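Visitor: Structural data only, the sequence is not supplied:
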């Protein structure tokens, strides 16, 4: 049993906007308290984009055990339900080894799936999804919304006519199950951390500092080979609606590779998209995730150490 488990804390959860320094904090906690770093970032699960998603470097991965990073192929439409199942099996193996899980990332939906459970929407079979998307590939979004209005008027009223991704999701579930996606949303499966004693920290930096770090990091990722990484992804000709194809920076860099944007413009687009995402992350946690302790980056280590020590 580790010191973290001995004090009653079954897992440490660290969230925060991108470029807030939360990954370094997770490694620090894992090294000191006998833990393993477990990913909670919906883009860092993909094998295709180590650099562009700012996954821990190979050197950082030698500093502590890392789980659920880069374990999913980009062609897979990975979901919060599948993530929760992967975490559940990871938690079991870590518990058997006496290792404290330190779960870190910026995907609020992943943390909600772990702590509050998730809707019982069945996965859409790949064959059904592929056939459906091939049929509607050339259909405009407003026409898809009209189709949803005919098949599931209640759900169509809840979705914006221009929200292609959610419209497609609703139609795919209808196609696969014959039921409205809304009919599943009231049914929930418990999350693997539901009811357990947890230390939940939200690293909340000054906004301007996050913006500065995002811009600098994106330029550094380009220098480290992010463009070549996206070029390899582009060659796979994957469905543009797949999550990996919508990772911050990917659309702009693909547009550059297609000759539609100068590299400087693609970089600026990636930086802008990432800054907007960081703002949404902060808003999400402030309004959706009750019971988290917001901490400044420079105080996070002291707060974590004190909280863990007090629970011994």
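Guide: Sure thing, it's come through. Since we're looking at a predicted model, the values are computed, not measured.
Visitor: going forward, measure contacts between C-alpha atoms and count neighbours the same way
Guide: Will do.
Visitor: check contacts around residue 232.
Guide: Counting by CA atoms under 8 Å, 6 or more residues apart in numbering, residue 232 touches no other residue.
Visitor: Can you tell me the SS state at it?
Guide: helix (DSSP: H, G, I helix; E, B strand; the rest coil).
Visitor: tell me the centre residue of this structure?
Guide: residue 42 (2.2 Å; CA atoms, centre = their mean).
Visitor: quick one: it is in a helix?
Guide: No: per three-state DSSP, residue 42 lies outside any helix segment and is coil.
Visitor: In three-state terms, label residue 98 for me.
Guide: Residue 98 ends up coil, using three-state DSSP.
Visitor: how many neighbours does it have?
Guide: Residue 98 is flanked by 17 other residues according to other CA atoms under 10 Å.
Visitor: Put this next to the first one:
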């Protein structure tokens, strides 16, 4: 690795091989893998969110995995606050942070391309949650459109969780969510002193990987994980509840969906999600990001 590098950032669609590359680089450079995925932060969903394996956890240190209660919301602002503490710790130790994940907003937050999101007081959060339960999402979407038409245009009128999040952040921060995401935040990582990689797998290969990975998840005990999750975290309606495969396998366990249909729907949703991620990275990440196939990235480990 030439020059002074203060961090490595690895983004890419789900199932593209990010974790493998991160571990290889952490071993080579004495680094620590830091999670930058909005679902892998949650406890109780190791299998369905494809968190690092026990073998990988034993090879190199990992941070910010499974540390959030699934019954709570977790935002880019919360991630930034946690990442700041991790970076301070790793810099004291002289360890190289290797951020790895598929949540683009987390990377933008690290690079100062988002304003720092305000912490939302419980009374504000409870007020909007109560209104959502009482009125439903569509009236609240109308209110959001009046104060933040840009954000409202991006959200479905039925997406109650994201609508409420935008409203509560706007109230707590005194500005619309779109304005807060305008790029005036303080960077935790200088992009000129970071190596930034986006994995770009072949589309057909990625579709096959996604299907094969879901089979591996089932063999590893995904159904038992869903049973345990719903027992331990009944009523989890925050972001964790959106983990792909959770609703489908839960429907199968409750007798509301056949096994094959549940698996097919989960694989299809994962492929759709991967396509959205690829589109987002293509449009949101600039030329400073090195775009590599997973195979090329692994072969270039010695140069990174």
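Guide: Alright, I've got the coordinates. Everything numeric here is computed off the predicted structure, so don't read it as measured data.
Visitor: And the TM-score between these chains?
Guide: Overlay of the two chains. TM-score (TM-score structural alignment, normalised by the length of the second structure): 0.89; 301 aligned residues with a CA RMSD of 2.3 Å.
Visitor: Alignment lookup: the residue nearest to the centre of the first structure to the second structure.
Guide: Applying TM-score structural alignment, one finds that residue 42 of the first structure aligns to residue 38 in the second structure.
Visitor: Likewise for residue 253 of the first structure?
Guide: So residue 253 of the first structure corresponds to residue 249, using TM-score structural alignment.
Visitor: what about that match, which SS state?
Guide: Assignment for residue 249 of the second structure (three-state DSSP): helix.
Visitor: Where is the longest helix in the first structure?
Guide: For the first structure, the longest helix by residue count, based on DSSP state H, is helix 263-288.
Visitor: ok, the residue nearest to the centre of the first structure touching residue 109?
Guide: No: with contacts defined as CA atoms under 8 Å, residue 42 of the first structure does not count as touching residue 109, sitting 9.0 Å away.
Visitor: quick one: which helix or strand includes residue 26 of the second structure?
Guide: helix 18-29 (DSSP states H and E).
Visitor: Strands along the stretch 51-200 of the second structure, start to end?
Guide: Along the stretch 51-200 of the second structure, counting by DSSP state E, counting those that start in this stretch, strands occupy 62-63, 96-101, 194-199.
Visitor: Report back the residue of the second structure that's furthest from centre.
Guide: Outermost in the second structure, CA atoms, centre = their mean: residue 255 at 30.0 Å.
Visitor: Would you mind measuring from it to residue 233 of the second structure?
Guide: Remark: distance between residue 255 of the second structure and residue 233 of the second structure (CA to CA, to the nearest Å) = 20 Å.
Visitor: ditto for residue 240 of the second structure
Guide: 10 Å.
Visitor: shared neighbours, the two?
Guide: With CA under 8 Å, 6+ apart as the test, residue 240 of the second structure and residue 233 both reach 70-71.
Visitor: between the two, which one's more packed in?
Guide: residue 240 (25 against 15).
Visitor: Next one: the counterpart of residue 227 of the first structure in the second structure from residue 243 of the second structure, what distance?
Guide: For residue 227 of the first structure, the aligned position in the second structure is occupied by residue 223, per TM-score structural alignment. Distance, residue 223 of the second structure to residue 243 of the second structure, by CA to CA: 13 Å.
Visitor: One more: residue 7 of the second structure?
Guide: 28 Å.
Visitor: now swap in residue 186 of the second structure and tell me
Guide: For residue 186 of the second structure, the distance to residue 243 of the second structure - CA to CA - is 30 Å.
Visitor: Mind checking which of those two has more residues around it?
Guide: residue 243 (18 against 15).
Visitor: Assign the residue farthest from the centre of the second structure to helix, strand or coil.
Guide: coil.
Visitor: Quick check: buried residues in stretch 294-308 of the first structure?
Guide: 294-295, 297, 300-301, 304, 308 (16 or more other CA atoms under 10 Å).
Visitor: Pick out the most distant pair among these.
Guide: Greatest spacing in these, by CA to CA: 297 and 308 (17.3 Å).
Visitor: what's the neighbour count on the spatially closest residue to the match of residue 253 of the first structure that is not a sequence neighbour?
Guide: Leaving aside its chain neighbours, residue 249 of the second structure sits nearest to residue 262 (5.9 Å; criterion: CA to CA, 6 or more residues apart in numbering). Residues within reach of residue 262 of the second structure, counting by other CA under 10 Å, total 21.
Visitor: Let me see the contact set for the aligned residue in the first structure for residue 262 of the second structure.
Guide: Structural alignment (TM-score structural alignment) places residue 262 of the second structure against residue 266 in the first structure. Listed by CA under 8 Å, 6+ apart, the contact partners of residue 266 of the first structure are 249, 252-253, 255-256.
Visitor: Give me the contacts around stretch 199-216 of the first structure.
Guide: By CA under 8 Å, 6+ apart, stretch 199-216 of the first structure touches 9, 11-22, 271, 274-275, 278, 282, 285, 291-297, 300, 304, 307-308.
Visitor: How far away from the center of its chain is it?
Guide: 16 Å (CA atoms, centre = their mean, to the nearest Å).
Visitor: try stretch 56-66 of the first structure
Guide: 19 Å.
Visitor: what span of the second structure lines up against that stretch?
Guide: Residue span in the second structure matched to stretch 56-66 of the first structure, by TM-score structural alignment: 52-62.
Visitor: what ranges do the helices span in the stretch 101-250 of the second structure?
Guide: Along the stretch 101-250 of the second structure, counting by DSSP state H, counting those that start in this stretch, helices occupy 104-110, 122-135, 137-147, 149-154, 160-173, 177-180, 203-220, 222-232, 246-253.
Visitor: quick one: residue 162 of the first structure and residue 156 of the first structure, what's the gap?
Guide: For residue 162 of the first structure relative to residue 156 of the first structure (CA to CA), the value is 11 Å.
Visitor: And these two? Which one has more around it.
Guide: Taking neighbours as other CA under 10 Å, residue 162 of the first structure and residue 156 compare with residue 156 leading, 21 against 14.
Visitor: For that one, which non-adjacent residue is spatially closest?
Guide: residue 149 (5.1 Å).
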